[in-house]
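Chemist: Structure, please.
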Amino acid sequence: MRTLGAILAGGRSRRFGSDKAVALLDGVALIGRVIAALGPQVDALVVCGRTIDGYDCVADRPGPDLGPLGGLSAALHYARANGFDRVVSAPCDAPFLPVDLVARLAEPPCYVAAMPVIGLWPSSLSETLDRHLATADDRSMRSWAVIAGVRSVDLGALDNVNTPADLDQLASAVRSASSI
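Modeler: Predicted structure coming up:
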């Protein structure tokens, strides 16, 4: 069973006000933290929706501005074309992914209840997602998961950076933890 890790990084960072993928948390870019956490758990990584030197990168599919589903669609198609059975997706702004995320998700298809952009998806869902993107008005990950019959997995709360205040709060927690 070959697993592709897909980092969804094509958003506009509207709430953050600047490119949050490269925002630093304790000296490390948020996307760098996701790469470090997800990389050891998968056979290969791909970055969706942006270019990062040193990594395979794919444009959101079928085009930009579709939210996380555009990145997931790109990853599913990349996976099918390159012999991967499944894709684990994660956003570029979730800096503390569990080091055993893939094992805890276990069998696809599933998504994390608290953060549906994190999920384990069979690559065979690529055409189903294409049809959904072509016809659906609701392009949320949760809506897609319901339509695709995907089960949710409770992993508790996971940190996610949407605003500068979120980043400041995490930075403060990191500083407090390192001073203990």
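Chemist: Going by C-alpha atoms from here, please, whenever you check contacts or count neighbours.
Modeler: Fine.
Chemist: Relative to the whole chain's centre, how far out is stretch 9-23?
Modeler: Stretch 9-23 sits 14 Å away from the centroid of its parent chain (Cα atoms, centre = their mean, to the nearest Å).
Chemist: Enumerate the positions of that stretch that are buried.
Modeler: Residues of stretch 9-23 classed as buried by neighbour count (16 or more other Cα atoms under 10 Å): 9-11, 13, 16, 20-21, 23.
Chemist: another one to check against the first:
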Amino acid sequence: MKQPLGVILAGGLATRMGGGDKGLLELGGVPILQRVIDRLSPQVGQVALNANGDPVRFAGYDLPVIADSIEGYAGPLAGVLAGLDWAVDQGADAIVTAAADTPFFPCDLVPQLVLAAENASAQIALAATPDPDRGTVRHPTFGLWPTALRDDLRAALQDGLRKVVLWTDRHGAGTAVFQTRAGDPFFNVNTPDDLAQAQKMLGDGVA
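Modeler: This next block holds a predicted model:
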């Protein structure tokens, strides 16, 4: 496999934060989005941002901004599809996605996802963390996605599918399990309380 490209998913409505772009909120004096870019960029060949609305608000990041091609808010899978369409234009075989509101995700996210897909003889892999009650909890906005499945995904979205794992399970997705000893690496900022918690985690050295 060629080195995957990176796509940061920032197409959400941020209703629990009162609207706006969660990634533009500052954490430790740095926008969360910048922290995500800094973690993802060394792991991939190129990075793009999936976001809807006026792309000018992201002009300072010097990234391609790609909007959903599916009408209405269709959720993370629409962002994955937008990323796959962009990646095909770049000549890439796959993308890895990361959420724009999750500043502490693993610095070895991409190689572990690639390894998980290989071990499962699968084209897709999702990140997960251990859970004492459920075994593992998958984090479907953090995944490895092949461009070869973009038309399959487009058809599924056009048929009304929205839940990520319903589509990934059709394709026997692999799972990369990341440990949580130093805190949840996939902690995401959805509310003002979450932002305060992330600030505490930053101070505790989780990053």
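Chemist: List the contacts of the one residue sitting closest to the centre of structure 2.
Modeler: Nearest to the geometric centre of structure 2 sits Ala98, at 2.1 Å (Cα atoms, centre = their mean). Ala98 of structure 2 is in contact with 6-9, 36, 40, 141-143, counting by Cα atoms under 8 Å, 6 or more residues apart in numbering.
Chemist: on that earlier part again, out of the buried residues of stretch 9-23 of structure 1, which is nearest to Ala103 of structure 1?
Modeler: Closest to Ala103 of structure 1 out of the buried residues of stretch 9-23 of structure 1 is Ala9 (23.0 Å), distances taken as Cα to Cα.
Chemist: name the helices or strands packed onto the longest strand along structure 2?
Modeler: With DSSP state E setting the assignment, residue counts place strand 135-146 as the longest strand in structure 2. Of the remaining helices and strands, those touching strand 135-146 of structure 2 by 3 or more Cα pairs under 8 Å, 6 or more residues apart in numbering; DSSP states H and E are helix 76-89, strand 94-99, helix 109-119, strand 125-131.
Chemist: one more time with 7 Å
Modeler: Counting contacts by 3 or more Cα pairs under 7 Å, 6 or more residues apart in numbering; DSSP states H and E, strand 135-146 of structure 2 is packed against strand 94-99, helix 109-119, strand 125-131.
Chemist: hang on, the earlier thing: ok, the counterpart of the residue nearest to the centre of structure 2 in structure 1 to Phe96 of structure 1 distance?
Modeler: Pairing criterion TM-score structural alignment: the partner of Ala98 of structure 2 within structure 1 is identified as Ala90. Counting by Cα to Cα, to the nearest Å, the gap between Ala90 of structure 1 and Phe96 of structure 1 amounts to 11 Å.
Chemist: again, but for Ser123 of structure 1
Modeler: Applying Cα to Cα to Ser123 of structure 1 and Phe96 of structure 1 gives a distance of 25 Å.
Chemist: out of these two, which sits in the busier spot?
Modeler: Neighbour tally, Ser123 of structure 1 and Phe96, criterion other Cα atoms under 10 Å: the higher count belongs to Ser123, 26 against 16.
Chemist: can you tell me which residues contact the more buried one?
Modeler: 76, 79-80, 85-87 (Cα atoms under 7 Å, 6 or more residues apart in numbering).
Chemist: which one in structure 2 is aligned with Asp40 of structure 1?
Modeler: To be clear, residue 40 of structure 1 is Pro; Asp isn't right here. For Pro40 of structure 1, the equivalent position in structure 2 is taken to be Pro42, counting by TM-score structural alignment.
Chemist: pretty sure its match is in a helix, no?
Modeler: Yes. Assessed with DSSP: H, G, I helix; E, B strand; the rest coil, Pro42 of structure 2 lies in a helix.
Chemist: That one: neighbour count?
Modeler: By the other Cα under 10 Å criterion, the neighbourhood of Pro42 of structure 2 contains 14 residues.
Chemist: Distance-wise, check it relative to Gln34 of structure 2.
Modeler: Using Cα to Cα, which is the criterion applied here, Pro42 of structure 2 is 13 Å from Gln34 of structure 2.
Chemist: Leu84 of structure 2 too?
Modeler: Shown here: Leu84 of structure 2 relative to Gln34 of structure 2, a distance of 22 Å by Cα to Cα.
Chemist: hang on, Ala94 of structure 1 packs against Asp166?
Modeler: No. With contact defined as Cα atoms under 7 Å, Ala94 of structure 1 does not count as touching Asp166 (11.0 Å).
Chemist: The two: who's more crowded?
Modeler: Under the criterion of other Cα under 10 Å, the comparison of Ala94 of structure 1 against Asp166 puts Ala94 first, with 21 against 14.
Chemist: Could you list which residues are in contact with Pro140 of structure 2?
Modeler: Shown in contact with Pro140 of structure 2 (Cα under 7 Å, 6+ apart): 126-127, 164-165.
Chemist: which one in structure 1 is aligned with it?
Modeler: With TM-score structural alignment as the criterion, Pro140 of structure 2 pairs with Pro116.
Chemist: Ala82 of structure 2: neighbouring residues, count only.
Modeler: Look at Ala82 of structure 2: counted by other Cα under 10 Å, it has 23 neighbours.
Chemist: I'd say it and Val65 touch.
Modeler: No. Applying Cα under 7 Å as the test, Ala82 of structure 2 and Val65 come out as separate, 10.1 Å apart.
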